[in-house]
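Engineer: Can you look at this prediction? I've put the sequence above it.
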Amino acid sequence: MRDVSEKHAADDKVAVVIVAAGRGARAGQANGPKQYQQIGGGAVIARTLDAFLTHPKIGPVVVAIHADDGALFRRAAGANADRVVAVTGGTSRQESVRLGLLALRSHAPGRVLIHDAARPFVDAELIERTIAAIGERQGALPALPVADTLKRETAEGMIGETVSRAGLHAAQTPQGFPFWPILAAHEKAHHLGKADFTDDAAIAEWAHIPVKIVPGSPDNVKLTWARDIAMADQRLSSAPRFPDIRTGNGYDVHAFEPGDHVTLCGVAIPHDKKLSGHSDADVGLHALTDALLATCGAGDIGTHFPPADPQWKGAASRIFVEHAAKLVRERGGRIANADITLICEAPRVGPHREAMTEALSAMLRISRDRISIKATTNEKLGFVGREEGIAAIATASVVFPGDVPE
């Protein structure tokens, strides 16, 4: 699990605390705490993590877990366990949130979302609405207007009165806040021994932090009882699903200049020219780097390795491919295959194809049968046909965890 102080690409990313330290006794203990029970072939908490880790505005994620649940959490979260920070929670939800917020101090996010692990049906639109409503001194609470008629019970179990539902809302999570004010509110409540708050909006209200209500989602239910788990499992198992397989494309071209070899797909090939470029100008690997980055929305090769940066002068392009493959794995992706087409009149690629395949297998950590390297000429047409340079086209397919709904 990563260090929460790790720098992120953008400072405006929103941090998240996911509360998962409870025992969930009402859901039944036969299959463990409710956040680790199976729905639709995966753990409840795994679906919750996916919702946040795949959102483009989310940065560091802290998960507050029970002291006994480290191994259980890793099994349930899978590859996503290495993308979050797991901290030991407290004996109450309120204390677990406080400890999660404290773990984010070194990152100093501007905004934070606090979410219950047992709400696995939170969606990107709800997350977006909540983030948009957070201000410098204002929190945000997704909620639904109360639809049922409300009755107040007497000590004898009789109806005492009918309570007006005008203006009443049922609170959901994620609840969003400016980071430092909500952390200060939690710390103040802790030092004063006030431990009876049922959600973070209540602490914000006590600390005089205004909270704006945003529309919640009827699908964003909290799984509390055993029947909730069963209904969630049925809902997911009956819904048409498709595997989350993403394909990225890349293209690169480099001109020839005087030299004695070209480097293609990591292999040096004797030739009467070389390719001109800031690095080793390996067009095949540059195209593949862009294809891999495309599968997880991570920009292009120039984003990560600016050509004006002197540290990449003459660098081996395998560095770029291995970096892109690492980013894919950090996002939970598994590289299914890589396909590269080299377009050139010369040199001949065929005699070096095996060595190229071996090199790519090591870079990508996939078997050779998942790698395809092809070469074609441009039939003497264009700059390639005039032997002024070499072009490459690459395609990469990556399987990410979770399913995509129909």
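Structural biologist: Alright, I've got the coordinates.

Engineer: make it CA atoms for all contacts and neighbour counts henceforth
Structural biologist: Fine.

Engineer: Residue 57 touches residue 16, doesn't it?
Structural biologist: No: using Cα atoms under 8 Å, residue 57 is not in contact with residue 16, being 10.6 Å away.

Engineer: now residue 219, nearest residue through space, not along the chain?
Structural biologist: Excluding its sequence neighbours, the residue lying closest to residue 219 (Cα to Cα, 6 or more residues apart in numbering) is residue 121, at 6.2 Å.

Engineer: To clarify, my last question referred to residue 102.
Structural biologist: According to Cα to Cα, 6+ apart, the nearest residue to residue 102 is residue 183 (7.4 Å).

Engineer: can you pull the contacts of the one you found?
Structural biologist: 98, 101-102 (Cα atoms under 8 Å, 6 or more residues apart in numbering).

Engineer: Over to residue 211?
Structural biologist: Per Cα under 8 Å, 6+ apart, neighbours of residue 211: 138-141, 201, 204-205.

Engineer: go again using 6 Å as the cut-off
Structural biologist: Contacts for residue 211 (Cα atoms under 6 Å, 6 or more residues apart in numbering) come out as 138-140.

Engineer: Could you tell me which of those residues belong to helices?
Structural biologist: Among those, no member falls in helices (DSSP state H).

Engineer: where's residue 150 relative to residue 161, distance?
Structural biologist: With distances taken as Cα to Cα, to the nearest Å, residue 150 is found 9 Å from residue 161.

Engineer: Not counting sequence-adjacent ones, nearest residue to residue 248?
Structural biologist: residue 291 (4.4 Å).

Engineer: Please compute how far the strand or helix carrying residue 233 lies from its chain's middle.
Structural biologist: Using DSSP states H and E, residue 233 sits within helix 226-238. From the chain centre to the centre of helix 226-238 is a distance of 25 Å (Cα atoms, centre = their mean, to the nearest Å).

Engineer: ditto for stretch 153-172
Structural biologist: 41 Å.

Engineer: Which neighbouring elements make contact with the host helix or strand of residue 243?
Structural biologist: Residue 243 is part of strand 241-258, with elements assigned from DSSP H and E. If you count contacts as 3 or more Cα pairs under 6 Å, 6 or more residues apart in numbering; DSSP states H and E, strand 241-258 packs onto strand 273-275, helix 283-294, strand 389-405.

Engineer: Return the distance of the last one from the chain's centre.
Structural biologist: In terms of Cα atoms, centre = their mean, the centre of strand 389-405 is found 17 Å from the chain centre.

Engineer: adding another structure so you can compare the two:
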Amino acid sequence: MAKIAAVIVAAGRGTRAGDPDLAKQFRPIGGQSALRRCLARFAGCGLIHAIQPVIRAGDEGPYREAAEGLSLRGPVHGGDTRQASVRAGLEALAGEQPDIVLIHDAARPFASNDLIARAIAAAPETGAAIPGLAVTDTIKAVDRHGHVGETLDRSTLRAVQTPQAFAFAPILEAHRRAAREGRNDFTDDAALAEWVGMQVRVFEGESGNIKITHAEDFMRAEAMDWAALSDVRTGTGIDVHAFGPGDHVWLGGLKIPHSQTLTGHSDADVGLHALTDALLGALADGDIGSHFPPSDPQWKGAASDRFLKFACDRVAERGGRIAHLDLTIVCEAPKIGPHRDAMRQSIARIAGIAVDRVAVKATTSEQLGFTGRREGIAAYATATIRLPWS
């Protein structure tokens, strides 16, 4: 069986993407960096034996966050050009001696498992295979004055993507030869392979395998990410806790001074408990009591942000995203209004979503019922999530 390796090139700065302080491969798309998406995709492919990331010196911190929990080789530092960075990755794999190597840009975070499999399957035919898309627009060659020189036959043209797949030994030698001869002007690895006489085969690429280059590409990527999550679900949660002696209450992850406290096995944060149940309900994954039973002493006095974070992680594990969280708190006191925005920020931080996706409202029960008698607080929550359709 062929031994397959992959080089993930993530050593560029991506200044055209509009953020001078954070390279584009570390910027988030749907809560995950572009690099994390790439690394996770290749790490989850059972056909690949070794994954070699290439990063820029100084990017070790954001790289560690992107690579957390994934089975990867230690990163190596890239060079001043993409070509130099690819060669650094190939040299790092030389001791592994893989049969085939895939070379992929971290700026393409949406490569699918099918595309990776097609790349691996296409490589053995000639030792070099690249994904390409047929060009649908009319293409014209122009001179330096902007005058049309000729109209090209688009039937012979392809827009080329990554991952590009090569027999390992020949592509490594091609990179070494280019370095020896001072050639550093190749725009992709296929061009370098052509230069040394390799026959490059083109296989079908993917329209969704976009390259993140400019700021507007991130907006397109976000839209693509949401569009892929077509299973929209809503869950509701309700929680109630009684008052007891004390000097504060926990609400929405905040410690709020009050003449009483809420009693319960944990910190009795009714807001976070209701939100936790709403998310678990949207997932059809039990309720807070089934995951954190009050009979279990380890949850005695536990901070409820742990419960909400658990539910949010369950959404992420299903490949989903939280679209909106809506919390209503019912009580006569304390006053919620002065703390509303801080609660929204607290919930957004725990859930890992933007604060404009969190609503916190408050009302009284007009002195009716147990809340009207100031015996406790109730909370009602709704969670909207989006999952991949299955």
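Structural biologist: Thanks, I have it. What you see is a predicted model; the values in this text were computed from it and never measured.

Engineer: quick one on the thing from earlier: mind checking which of residue 57 and residue 16 of structure 1 has more residues around it?
Structural biologist: The neighbour comparison of residue 57 of structure 1 against residue 16 (other Cα atoms under 10 Å) goes to residue 16, with 27 against 16.

Engineer: wait, which of the helices and strands packed on strand 241-258 of structure 1 is closest to residue 214 of structure 1?
Structural biologist: Nearest to residue 214 of structure 1 among these is strand 389-405; the distance by Cα to Cα comes to 25.1 Å.

Engineer: Enumerate the positions of the closest one that are buried.
Structural biologist: The neighbour-count check on strand 389-405 of structure 1 (16 or more other Cα atoms under 10 Å) flags 389-402 as buried.

Engineer: just stretch 24-37 of structure 1 next, same as before
Structural biologist: 24, 27-28, 33-37.

Engineer: Now, these that are in strands?
Structural biologist: Judged by DSSP state E, the subset of these located in strands is empty.

Engineer: hey, where'd the strands end up in the stretch 251-400 of structure 1?
Structural biologist: 261-264, 267-270, 273-275, 334-343, 371-376, 389-405 (DSSP state E, counting those that start in this stretch).

Engineer: how about TSV for the ones you listed, with distance to residue 189 of structure 1 added?
Structural biologist: Converted to TSV, the strands of the stretch 251-400 of structure 1 look like this (distance: least, Cα to Cα, whole Å):
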stretch	distance to residue 189 of structure 1
strand 261-264	62
strand 267-270	62
strand 273-275	65
strand 334-343	44
strand 371-376	57
strand 389-405	38
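
Engineer: Can you show me the helices along structure 2?
Structural biologist: Using DSSP H, helices in structure 2 cover 34-43, 60-67, 82-93, 113-126, 168-180, 189-195, 215-227, 270-283, 288-291, 305-317, 340-351, 369-372.

Engineer: In CSV: those, plus distance to residue 205 of structure 2.
Structural biologist: Converted to CSV, the helices of structure 2 look like this (distance: least, Cα to Cα, whole Å):
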stretch, distance to residue 205 of structure 2
helix 34-43, 16
helix 60-67, 26
helix 82-93, 21
helix 113-126, 7
helix 168-180, 21
helix 189-195, 15
helix 215-227, 17
helix 270-283, 34
helix 288-291, 43
helix 305-317, 28
helix 340-351, 35
helix 369-372, 60
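
Engineer: With respect to burial, which of these scores highest?
Structural biologist: Among those, helix 270-283 has the highest mean neighbour count (mean count of other Cα atoms under 10 Å), at a mean of 28.

Engineer: Residues contacting that one from elsewhere in the structure, which ones?
Structural biologist: Under Cα under 6 Å, 6+ apart, the answer for helix 270-283 of structure 2 is 233-239, 251-252, 287-288, 308, 311, 379-383.

Engineer: swap in stretch 155-162 of structure 2?
Structural biologist: Under the criterion Cα under 6 Å, 6+ apart, residues 104, 131-135 lie in contact with stretch 155-162 of structure 2.

Engineer: Can you flag the buried ones in those residues?
Structural biologist: Buried among the contacts of stretch 155-162 of structure 2 (16+ other Cα under 10 Å): 104, 131-133.

Engineer: Next step: these restricted to strands.
Structural biologist: 104, 131-133.

Engineer: Not counting its neighbours along the chain, what's nearest the aligned residue in structure 2 for residue 179 of structure 1?
Structural biologist: Mapped onto structure 2 by TM-score structural alignment, residue 179 of structure 1 lines up with residue 168. The shortest distance from residue 168 of structure 2 to any non-neighbouring residue, by Cα to Cα, 6+ apart, is to residue 100 (5.0 Å).

Engineer: The one you found maps to what in structure 1?
Structural biologist: Under the alignment (TM-score structural alignment), residue 100 of structure 2 maps onto residue 111.

Engineer: which ones are touching the closest residue to residue 213 of structure 2 other than its chain neighbours?
Structural biologist: Of all residues beyond its chain neighbours, the one nearest residue 213 of structure 2 is residue 17 (5.5 Å), with distances taken as Cα to Cα, 6+ apart. Shown in contact with residue 17 of structure 2 (Cα under 6 Å, 6+ apart): 213-215.

Engineer: Aligned against structure 1, show me the partner of residue 147 of structure 2.
Structural biologist: Match for residue 147 of structure 2 (TM-score structural alignment): residue 158.

Engineer: next one: residue 40 of structure 2
Structural biologist: Using TM-score structural alignment, residue 40 of structure 2 sits opposite residue 50 in structure 1.

Engineer: measure that match to residue 229 of structure 1 for me?
Structural biologist: Between residue 50 of structure 1 and residue 229 of structure 1 the computed distance is 18 Å (Cα to Cα).

Engineer: next one: residue 144 of structure 1
Structural biologist: Using Cα to Cα, one obtains 21 Å as the distance from residue 144 of structure 1 to residue 229 of structure 1.

Engineer: now swap in residue 321 of structure 1 and tell me
Structural biologist: Taking Cα to Cα, one finds residue 321 of structure 1 at 42 Å from residue 229 of structure 1.

Engineer: Also residue 268 of structure 1?
Structural biologist: Taken as Cα to Cα, the span from residue 268 of structure 1 to residue 229 of structure 1 is 57 Å.

Engineer: picking up where we left off before, distance to residue 362 of structure 1 for the contacts of residue 183 of structure 1 - can I get that in CSV?
Structural biologist: As requested, these are exported to CSV (distance: Cα to Cα, whole Å):
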residue, distance to residue 362 of structure 1
98, 44
101, 40
102, 40
